[in-house]
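Peer 1: how does the following fold in three dimensions:
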Amino acid sequence: MITELEQETLDIDWFFISGESIAFVASGGGKLPASVAKSLERNQMLASFFRGLPVRSEIIINPDLNSVVTTAIDERYLADFMHMAERGLYSFDKTVLNNFSEPHYHLVARPVTPLKLDQLPAEIREIISESQYSGDIESTIDTNLIL
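Peer 2: Coordinates of the predicted model:
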């Protein structure tokens, strides 16, 4: 289990699906969905799997990023989001950093050729399918909509 104290003080990588699409999120000290917080081990398994994938896609940086992010948008900020988008995952960052209960995340980068749920090994598909988002993955997400 990932405790609330750990969630509030760490920038935890986590993952979810929306339909057949897969997303990567940097928590920025935000509250994790219960489906993610219930198992640190399973979350680390997903992170290891997705980080180890080969590059599969060109990426598109969110053209509205400057209007959302208050910090400098440079290569250092973009690097991890680009890394995950190149592997086919939609990549999100916390909109209001270090505000534990604020549930909104913005899209930083998206793949041109997304990785699809049915392309994952069964064990990974089973774990990530526990965290499903019911909204539009191409915009700001609200973690309250993740089951």
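
Peer 1: every contact and neighbour count from this point should use C-alpha atoms.
Peer 2: Will do.

Peer 1: for this protein, what spans make up the strands?
Peer 2: Remark: strands assigned in the chain by DSSP state E are 13-18, 21-26, 59-61, 90-94, 104-111, 141-142.

Peer 1: any idea which of the ones you listed gets closest to I128?
Peer 2: Of all the strands of the chain, the one in closest proximity to I128, counting by CA to CA, is strand 13-18 (5.8 Å).

Peer 1: what angle separates that closest one from strand 21-26?
Peer 2: 150 degrees (axes from the mean of the first three to the mean of the last three CA atoms, to 10 degrees).

Peer 1: please provide the structure for the following sequence as well, for comparison with the first:
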Amino acid sequence: MEYSLNYQLTKDIDFFLIDRDFNLFHFASAGSLLPDNVINNYEENKLVKSSILQMDELFDIEINPELEEFVEFENENMREQYLRDFIYYAKRGFHSYDNTNINNYENQNYHLVAKPVYPKYRIPYILINCFFRKKLFSQSYSNIYNKLKIDATLNKSMINFNNI
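Peer 2: This is a model prediction of the structure:
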């Protein structure tokens, strides 16, 4: 099953990717178009999210120090509400990104919101197993993996799916 265009444009869809170095990524679409290689993976994405929701918090996290360059907050309460879900995923080992241009559904720029602070050997086995079993680490994702490996080095705070 795939995500319909209407569904993509009316929902804030969480989707998940893993790169060749086993770094885990979470993206919140904010009603924008999904990357082509994600559109056809509705069921797999649902399974991965379900597995993540059952996990315990395993990691300390770091909020992107450049976050206010991408998002404005009226007060601290709004900032905390915004960060809640991104912190949730970061505490479970994901580099968590939000869509940058929510008023332009065609623009697939994402900015880093929060990331885990962890040694690579502590990646939760259940997640890696889930990704492999459901073929999320398949040939069809190779373009995204290659792009993530090149553009999403852990020191960068932006990812763009438009050219994938």
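
Peer 1: any idea what the TM-score is?
Peer 2: Superposed pair, TM-score by TM-score structural alignment, normalised by the length of the first structure: 0.87. Supporting alignment: 146 aligned residues with a CA RMSD of 2.2 Å.

Peer 1: how about the contacts made by I124 of the first structure?
Peer 2: L46 (CA atoms under 8 Å, 6 or more residues apart in numbering).

Peer 1: gap between the residue positioned nearest the centre of the second structure and E76 of the second structure?
Peer 2: Nearest to the geometric centre of the second structure sits H26, at 1.7 Å (CA atoms, centre = their mean). Distance check for H26 of the second structure against E76 of the second structure: by CA to CA, to the nearest Å, it reads 24 Å.

Peer 1: can you check D151 of the second structure too?
Peer 2: Applying CA to CA to D151 of the second structure and E76 of the second structure gives a distance of 31 Å.

Peer 1: and these two? Which one has more around it.
Peer 2: D151 (15 against 9; other CA atoms under 10 Å).

Peer 1: circling back: nearest to A34 of the first structure among the strands of the first structure would be which one?
Peer 2: strand 13-18 (11.6 Å).

Peer 1: who wins for proximity to Q119 of the first structure among the strands of the first structure?
Peer 2: Distance to Q119 of the first structure, taken as CA to CA, is lowest for strand 21-26 among the strands of the first structure, at 10.4 Å.

Peer 1: whereabouts in the second structure does the closest one align?
Peer 2: Aligned by TM-score structural alignment, strand 21-26 of the first structure falls on residues 23-28 of the second structure.

Peer 1: which residues touch that stretch?
Peer 2: In contact with stretch 23-28 of the second structure (CA under 8 Å, 6+ apart) are residues 12-18, 89, 93-99, 110, 120.

Peer 1: roughly how far does the counterpart of S48 of the first structure in the second structure sit from L34 of the second structure?
Peer 2: When the second structure is aligned by TM-score structural alignment, S48 of the first structure is paired with S50. Using CA to CA, S50 of the second structure is found at 19 Å from L34 of the second structure.

Peer 1: run a quick neighbour tally on the residue lying closest to E138 of the first structure once chain neighbours are set aside.
Peer 2: Distances taken as CA to CA, 6 or more residues apart in numbering place L107 nearest to E138 of the first structure, at 6.9 Å, with adjacent residues excluded. By the criterion of other CA under 10 Å, L107 of the first structure has 26 neighbours.

Peer 1: contact partners for the residue mapped onto L107 of the first structure from the second structure?
Peer 2: Aligned counterpart of L107 of the first structure in the second structure: L112 (TM-score structural alignment). Contact analysis of L112 of the second structure by CA under 8 Å, 6+ apart lists 64, 67, 95-98, 156-158.

Peer 1: try N43 of the first structure
Peer 2: When the contact criterion is CA under 8 Å, 6+ apart, the partners of N43 of the first structure are 14-15, 36.

Peer 1: ok, so of those, who is nearest P121 of the first structure?
Peer 2: Nearest to P121 of the first structure among those: F15, at 15.2 Å, using CA to CA.

Peer 1: got a list of what the closest one touches?
Peer 2: F15 of the first structure neighbours (CA under 8 Å, 6+ apart): 22-25, 36, 43, 46-47, 128, 131.

Peer 1: how near is Y7 of the second structure to K149 of the second structure?
Peer 2: Per CA to CA, Y7 of the second structure is found 29 Å from K149 of the second structure.
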